[in-house]
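>>> Please find the sequence and the predicted model below.
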Amino acid sequence: MLARGNQTPISDMFYDLRDGTKLLCLLEVLTNRTFKRERGRMRVHHLNNVSRALDVLKEQKVRLVNISNNDIVDGNPKITLALSWTIFLHWQVNDIMKELMATMNQSNLEKALLLWCQQNTEPYPGVEIRNFTTSWSDGLAFAALIHRWRPDVTDFGLIASKPDPNERLELAFKHAQEVFGIEKLLDPEGIFDFHKPKDFINGNFLLCNIFN
């Protein structure tokens, strides 16, 4: 999407969004508008650019909770992921998920996504999804969801037979990248670190799975 705004792709989300220029470019593509930005390299210029981007999001009725320009400029991982997830939800997910949410008689997107995961992994032994954090730590939920849509190239039994959860996660992520083109956003070890913002990461992974 950034290529449409003549910007180089993002290689490190936490670093590349810090000066606000790529963020403003993304919003230009999404809103079909042009926004003035400051080209200086000092922190104050970066803060002003990010502030302008946050103001644009508020104008678009995007709900921002505890997201400040300082956090983005500082490269705060949790806040940066929260911002990207919020933008993703507003412009891409809500419209695509409307039919699914209506079918499930569910108005909350996160609950609808959780219910979708539960329904699609119900036949798989050992898989019990209750949230977007601990329920995914053993790798079985990831493997089941991938196998559900591509059983021809994914061996759920093989992945489930691995005694090490890290190995199961690594295999599941490898299949996701090879089959669906979904980039690995978190190392297996990170799934066990419950201080990391996995809700956003796992949610992005699942939504990419749905869209594919």
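Sure, I can see it. Numbering: from 1, shown residues only.

>>> CA atoms for contacts and neighbours, from now on please.
Will do.

>>> Need the residues that contact the longest helix along the chain.
The longest helix of the chain (DSSP state H) is helix 43-59. Helix 43-59 has contacts (C-alpha atoms under 8 Å, 6 or more residues apart in numbering) with 18-21, 23-24, 27, 37-40, 63-64, 68-70, 72-73.

>>> try it again with 10 Å
Helix 43-59 is touched from outside by 17-28, 31, 35-40, 60-64, 67-74, 83, 86-87, 90, with contacts defined as C-alpha atoms under 10 Å, 6 or more residues apart in numbering.

>>> Quick check: buried residues in it?
Burial within helix 43-59, assessed by neighbour count using 16 or more other C-alpha atoms under 10 Å, is assigned to 45-54, 56-57.

>>> Distance to Gly203 added to the residues you listed, as a markdown table?
Shown next, in a markdown table, are the buried residues of helix 43-59 (distance: C-alpha to C-alpha, whole Å):
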| residue | distance to Gly203 |
| --- | --- |
| His45 | 32 |
| His46 | 29 |
| Leu47 | 28 |
| Asn48 | 30 |
| Asn49 | 28 |
| Val50 | 24 |
| Ser51 | 26 |
| Arg52 | 27 |
| Ala53 | 23 |
| Leu54 | 22 |
| Val56 | 24 |
| Leu57 | 21 |
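
>>> Go through those residues and name the one nearest Ala144.
Leu57 (36.0 Å; C-alpha to C-alpha).

>>> nearest spatial neighbour of the spatially most distant residue from the centre of the chain, skipping sequence neighbours?
Centroid-distance maximum for the chain: Gly40 at 30.0 Å, with C-alpha atoms, centre = their mean. Among residues not flanking Gly40 along the chain, His46 sits closest, at 7.7 Å (C-alpha to C-alpha, 6 or more residues apart in numbering).

>>> okay, pairing it with this:
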Amino acid sequence: FLKSRDGIRLARIVEILTNDKESCLVGKMRLPAISRLQKLHNVGVSLSVLEASGVANIADISAHHVVDGHRPKVLKLLWSIIAHYQLRAVLDVTLLENEIRDVHRANRKRREYVAAFLTRTSNVDEMSSENAHECEDSDNLVKLLLKWCQAVCSCFGYFVENFTTSFADGKALCLLMHYYHPGILRKEEILPTTRDLPNFFSTENQREHEKEAVAHNIFDEQYENALQNERRNSAMANKRMSDLGGVPGMLAVTDSANIPEEKSMILCVAYLCSRLMESSKEIFATMVIQRCYRRYQSMILTERKKLSASVIFSFWKSNKKRYFECQKRKYLSSVRVIENFLFAKKKELKLMQALRLERIKRSEAACVLQCMIRRYKSRKCYLLLLNQHLAGKKIQTHFRRYSAQKNFSLHKQQFHALVILQCFWRRYRSRSFLLLSKKCAIYIQS
């Protein structure tokens, strides 16, 4: 800022950018610029030339701001110069608009499947255009650049709202390069970021719980991993941009905790867009060349097929009779062999049928013999059992009769013995009573 206060360097920059050698802006400077009035004159001349060149948003910047080293105003002036000259030199408005239409047209089918996402994307576009992107610059190039980023990233379901928070995780830059050069940066190499973390506290009533959860380090580990992934994405994007070439290495490794500076990101995206537009032209030219070459190859192949078909047909027409005769002779021997084979098989089949009938008859005769033998054996067993049954009955009858006779004789002997015992007992009692009566009578008589 100190070196630009005298207005000389600013005048030289303006002269180079405007490429107006006739005005000789440096010749209008007051040298050496020692006093404050000389510095104000030099800076005022440069600002008037910039306003005449159409540089926007510098009406509120005066020579006093530059001479006094007013940092925000000087930065705004430098950014206005860069946005007016450098962005227009890097980007083509018509080409960028056509590219946005081509991106939407190429991904129309994809957008039909994600209609809800498209609604949200359109809302984002309106919001970004209304807010004019917070960068104090209403230039259409910045708006078109943001819309181009939104159109490309919307194909992958990634929302781009601005050039600060949306590009902090490096994922947007990676998606832009992947869309045009999938071979240089594959989608699998892009790591998940903090925007991919699940939103556990979505309602307003749960904000206090969210604060408590963060206070207790519930999601610290996941958040740190996501931040590391963002830094890796940013570093990978810088490396791939350097591999592409044409993009100055002006970006540092950033993440959601360290949001990049907006104007630097706009310049980087502008250079990247210009480089990718060139790649888009190269890819389109390659596709046109491939399409023409394939059409030419298809035409040559069709002509060759037609020529081959005509040659084959003429050869077939001239050799058709001989071919059929050769085939007839060839197939005649084959037919004879087949006939002999069929006759042999037929004879063998008849023999097998005869053997089968004989086998059936033998089995039927064996069944009849088995029935007769089984009937004879069963009858013999039945008669044997019947004789045994009758003999058992007869033996039982004789045994029962013998037992009855034996029991009757034993009972008879016992009855006779009892009768004899009763006779002896009665005689003994009668004799005893008689003797007693006799003794008593003798005693009484005496």
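Here it is on my side, so go on. Here the structure is a predicted model, which means the values were calculated and not measured.

>>> How much space separates the residue nearest to Gly40 of the first structure from Thr103 of the first structure?
To Thr103 of the first structure, His46 of the first structure is 43 Å away according to C-alpha to C-alpha, to the nearest Å.

>>> Check Phe194 of the first structure too.
If you measure Phe194 of the first structure against Thr103 of the first structure using C-alpha to C-alpha, the figure is 32 Å.

>>> Translate Leu185 of the second structure into the numbering of the first structure.
Using TM-score structural alignment, the equivalent of Leu185 of the second structure in the first structure is Thr154.

>>> quick one: the closest residue to its match other than its chain neighbours and Lys174 of the first structure, what's the gap?
Nearest non-adjacent residue to Thr154 of the first structure, counting by C-alpha to C-alpha, 6+ apart: His147, 5.3 Å away. Distance, His147 of the first structure to Lys174 of the first structure, using C-alpha to C-alpha: 13 Å.

>>> Then Leu17 of the first structure?
Per C-alpha to C-alpha, Leu17 of the first structure is found 27 Å from Lys174 of the first structure.

>>> okay, the two: which has more neighbours?
Between Leu17 of the first structure and Lys174, Leu17 has the larger neighbour count (other C-alpha atoms under 10 Å), namely 21 against 16.

>>> how about the more buried one, what does it touch?
Residues near Leu17 of the first structure by C-alpha under 10 Å, 6+ apart: 10, 23-24, 46, 50, 72-75, 80, 84.

>>> With Gln92 of the first structure instead?
Neighbouring residues of Gln92 of the first structure by C-alpha under 10 Å, 6+ apart: 30, 207, 211.

>>> Is the residue farthest from the centre of the first structure within a helix or a strand, and which one?
Using DSSP states H and E, Gly40 of the first structure falls within no helix or strand.

>>> quick one on the thing from earlier: tell me the one of the contacts of Gln92 of the first structure nearest Lys162 of the first structure?
Taking C-alpha to C-alpha as the measure, Lys162 of the first structure lies nearest Leu207 of the contacts of Gln92 of the first structure, at 26.0 Å.

>>> Please name the residues that touch the residue mapped onto the closest one from the second structure.
Using TM-score structural alignment, the partner of Leu207 of the first structure in the second structure is Ala270. When contacts are counted by C-alpha under 10 Å, 6+ apart, Ala270 of the second structure touches 86-88, 90-91, 141-142, 145-146, 247, 264, 276.

>>> for Ala270 of the second structure, helix, strand, or coil?
Secondary structure assignment for Ala270 of the second structure (DSSP: H, G, I helix; E, B strand; the rest coil): helix.

>>> Any chance you could list what contacts stretch 396-407 of the second structure?
Stretch 396-407 of the second structure is contacted by residues 390-391, 393-395, 408, 410-413 when judged by C-alpha under 10 Å, 6+ apart.

>>> Find the residue at the geometric middle of the second structure.
For the second structure, Glu188 is the residue whose C-alpha lies nearest the centre (C-alpha atoms, centre = their mean; 13.3 Å).

>>> From Leu175 of the second structure, how far out is it?
11 Å.

>>> Look up the residues that both of these two are in contact with.
Common neighbours of Glu188 of the second structure and Leu175 (criterion: C-alpha under 10 Å, 6+ apart): none identified.

>>> I'd like to know how far the residue nearest to Leu23 of the first structure when sequence neighbours are not counted sits from Phe88 of the first structure.
Counting by C-alpha to C-alpha, 6+ apart, Leu23 of the first structure lies nearest to Leu17, which is 6.0 Å off, once chain neighbours are set aside. Leu17 of the first structure sits 15 Å away from Phe88 of the first structure, going by C-alpha to C-alpha.

>>> can you check Leu23 of the first structure too?
From Leu23 of the first structure across to Phe88 of the first structure, the span is 13 Å (C-alpha to C-alpha).
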